[in-house]
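K.L.:
Provide a 3D model corresponding to the input given below.
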Amino acid sequence: MSNFIHSEKPIRIERGEGAYLYDTDGTEYLDCGASYACTPLGHDHPAVNEAVHDQVDRLTFVQASYPVDARDRAFDALAAAAPEGLENVWLCNSGTEANEAALKFARSATGRSKIVATMQGFHGRTMGALATTWNNDYRDPFEPLIGDVEFVPYGDSEALAEAVDDETAAVIVEPIQGEGGINVPTDGYLAAARECTEDAGAALVFDEVQTGMGRTGTLWASQQAGVVPDVLTTAKGLANGLPAGTALCADWIADDHGPHNATFSGGPVVSAAVDATVSTLVEEEVPSNAGAVGEYLRAGLDAAIGDDVREIRGEGLMIGIEVKRGANRALRDLALDSNLLALPAGRSVVRLLPPLVLDEDDADEVVDALSNVLGGES
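P.N.:
Below is the predicted model:
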């Protein structure tokens, strides 16, 4: 067997339950990144499992021109959960597809081509979304990408306002940067983005692929700023581990979206998982748990290792720990010595993205593991 895309970890995962994963030897690992923020309800969640199994028994797939109940329920759940004014739902298979659609929709609706994106931003790996992704390590092997993209410093309202003009189709921005290092913007930044795009007649696109689905303590991170974009994209946690993404659009975007579509848009099985995931997140107030446990976890980390690392930042259960040495060594030690699986965010940030069902006992376990690995770091 040859896997030429992913560098495989020395842990073969066999099953999961709640916030934990188990390898083929039965060893238990606390999942703070192995599922890449894709299982907000935790592993093996009964509501999602039941919905998926029931749908597989009924109908696996039919393309989206034919109405099916599972897709209708997913649309209804998302429209009800969407920020006011973004009830137009387009389903797809991933975050990069959602962002690709958002950029195309914005160009079609405005008749313009210029896209403004941010330094350290990450929006996906397809050719359009990649053009708005900052890191040259992702971009260089695939140049030339689509043109007419301008990058501005993240969190700099003045630089953003200067870049947005009457040729701008869209500004795309993460309410909190994920891959770029768990960077939280300055107060008022998202509101400033809303103001300058409205003044220019451009679309504001919030990439909530990672911050959405309750990750930061509210269903959408942008809710905390009180700002509604023209397009909101999300994916990772949307179907609790099944491949799904969505673009939630304002009427003026949806009315002139152009001829964009995808074969697997809103497949019945994935739609059933989307409906079960979104409904459960809302009904069980899971985002509130993420906010409370995230605050508890950050306080514990600050007390245990705050003096040993450069910074601890984030919101809810989206946490970045900027270390004084390379993140990869810390991640290896966490996995092999403390049975905690986490992620890097750039070269020096350990990123924690656990299931949102994490409780305070689990958070204490995270603190102990990170204290063992990072305490006294030099």
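K.L.:
Please count neighbours and contacts with C-alpha atoms only from this point.
P.N.:
Noted.
K.L.:
Against E87, how distant is A80?
P.N.:
7 Å (Cα to Cα, to the nearest Å).
K.L.:
wait, what's in contact with W134?
P.N.:
T118, M119, Q120, G121, F122, F151 (Cα atoms under 8 Å, 6 or more residues apart in numbering).
K.L.:
One more sequence to fold, the one below, so I can look at both together:
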Amino acid sequence: MVRLARYYKVYPLSIIKGSMQYVWDSGGNRYIDANTGHGVAFMGHSNPEIINAVKAQLDKITTVPLNMGNEARDEFVSEFSKIIPHGFDTVFLQNTGTEAVETAIKIGKKVTRRKTIVAFTNSFHGRTMGSLSVTWNENYRKAFQPLYPHVRFGTFNNVNEVDKLIDDDVCCVIVEPVQGEGGLNTATVNFLKALREAASRVNALLIFDEIQCGFGRTGEAWAFQHYGVEPDLFTAGKAIAGGLPIGLVVAKGEFGDVFSPGEHGSTFAGNPVVMAAAAAATRVFTRVNVPSIVKETGSLLAKRLSELNSRLVIRVKGMGLMIGVELRTRAEPYVEALMRHGILALTAGVNVVRFLPPYMISGDDVEAIVNALNEVLKTQ
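P.N.:
Below you'll find the model as predicted:
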């Protein structure tokens, strides 16, 4: 019998169905899903509008390569254009977040013909070799050395070292406006402004990685819109296709034709079924004004979590519905205990309990999350 290779610690839980913010296990137990597959199910599990679009596309065609046109792809581009800031007019389609990061790095290298990439402490950009090279955590990196050698890590949010980091040898600077895996750390306005100014000064590309924090998760369509600082290109993915695999790079116009035929490609990118799902997800995003809902519910969740009275809690971090509770101890046991209370969460770094719920969680769901965490902090 063939067995599945394991990439993660496997919990004794088998999820068999989901509906919006809830999932059920094989024993019929319901959970509030604040894990959402590392943020993927932000638009809800089995969101009816997305499901109906996928079903309709399955009856038409399931695969069309990028060197041929397809109406589902055209529809996605049309819908997605409505939530992209002015000046960003090219989308590079991929299948995953790590592929999007690889693509962004390739654009930086092709445009500048330089070798050095600047990244930051506590960053997470993916697990393929290029994106792993700009990921900070040594636990992810050490088994696969040597990685791409020309990476310079700076300290996240340290404005004073920016000018020394970014010189004429730098092709691109990559940073998460809100670090997800690295601990729900939010960038400061001054830090992102300093990166923008330094990158512009040496004609390096500034890349914002919005794979987890983008698509409304922080209360704006894109996290960088909180800061009034624009990158040259940004990566996105996770939530955009309602649970189906997608990654993409959004670039300003001057970078739209950077690749010659054959220099870049992807077999599955722009798949019509994924495109139909992403177009439907974007329609929902726009129609219900997801960012405004996230601002309200995210503020409530952060407020209620900050009221926890536990000696184990250091602080509440994050933005929108991307919230972490930093503990004085390892977070993993508390994430496991939350499962027994009907809450699915995840860790960020070593000591942060991370909550990435769907946009439609209710006030009652927020109370259930806070009450469950309060209980496990008492008993673990």
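K.L.:
about what we covered before: nearest to N49 of structure 1, of the contacts of W134 of structure 1?
P.N.:
Using Cα to Cα, F122 is the member of those that lies nearest N49 of structure 1, at 30.9 Å.
K.L.:
picking up where we left off before, any chance of the contacts of W134 of structure 1 in TSV, with secondary structure and distance to G42 of structure 1 too?
P.N.:
Output for the contacts of W134 of structure 1, formatted as TSV (DSSP: H, G, I helix; E, B strand; the rest coil; distance: Cα to Cα, whole Å):
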residue	secondary structure	distance to G42 of structure 1
T118	strand	31
M119	coil	32
Q120	coil	29
G121	coil	27
F122	coil	25
F151	strand	36
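K.L.:
Looking at those, which one is closest to H53 of structure 1?
P.N.:
Nearest to H53 of structure 1 among the contacts of W134 of structure 1, counting by Cα to Cα, is F122 at 33.9 Å.
K.L.:
Show me where the stretch 101-250 of structure 1 has its strands.
P.N.:
114-118, 149-152, 168-173, 203-207, 231-234, 245-249 (DSSP state E, counting those that start in this stretch).
K.L.:
where do the helices sit along the stretch 51-200 of structure 1?
P.N.:
69-81, 95-110, 127-131, 136-139, 157-163, 189-200 (DSSP state H, counting those that start in this stretch).
K.L.:
what comes up buried for the last one?
P.N.:
The neighbour-count criterion (16 or more other Cα atoms under 10 Å) identifies Y189, L190, A191, A192, A193, R194, C196, T197, A200 as the buried residues of helix 189-200 of structure 1.
K.L.:
same check, this time on stretch 139-148 of structure 1
P.N.:
Under 16+ other Cα under 10 Å, the buried positions of stretch 139-148 of structure 1 are R139, L145.
K.L.:
The contacts of W134 of structure 1: which two are farthest apart?
P.N.:
Maximum distance among those (Cα to Cα): 11.7 Å, for F122 and F151.
K.L.:
Compare those two and say which one has the larger neighbour count.
P.N.:
More crowded of F122 of structure 1 and F151, by other Cα atoms under 10 Å: F122, with 25 against 19.
K.L.:
show me what contacts the closest residue to G376 of structure 1 other than its chain neighbours?
P.N.:
Nearest residue to G376 of structure 1, sequence neighbours excluded (Cα to Cα, 6 or more residues apart in numbering): D308, at 5.5 Å. Each residue near D308 of structure 1 by Cα under 8 Å, 6+ apart is listed here: V323, L374, G375, G376, E377, S378.
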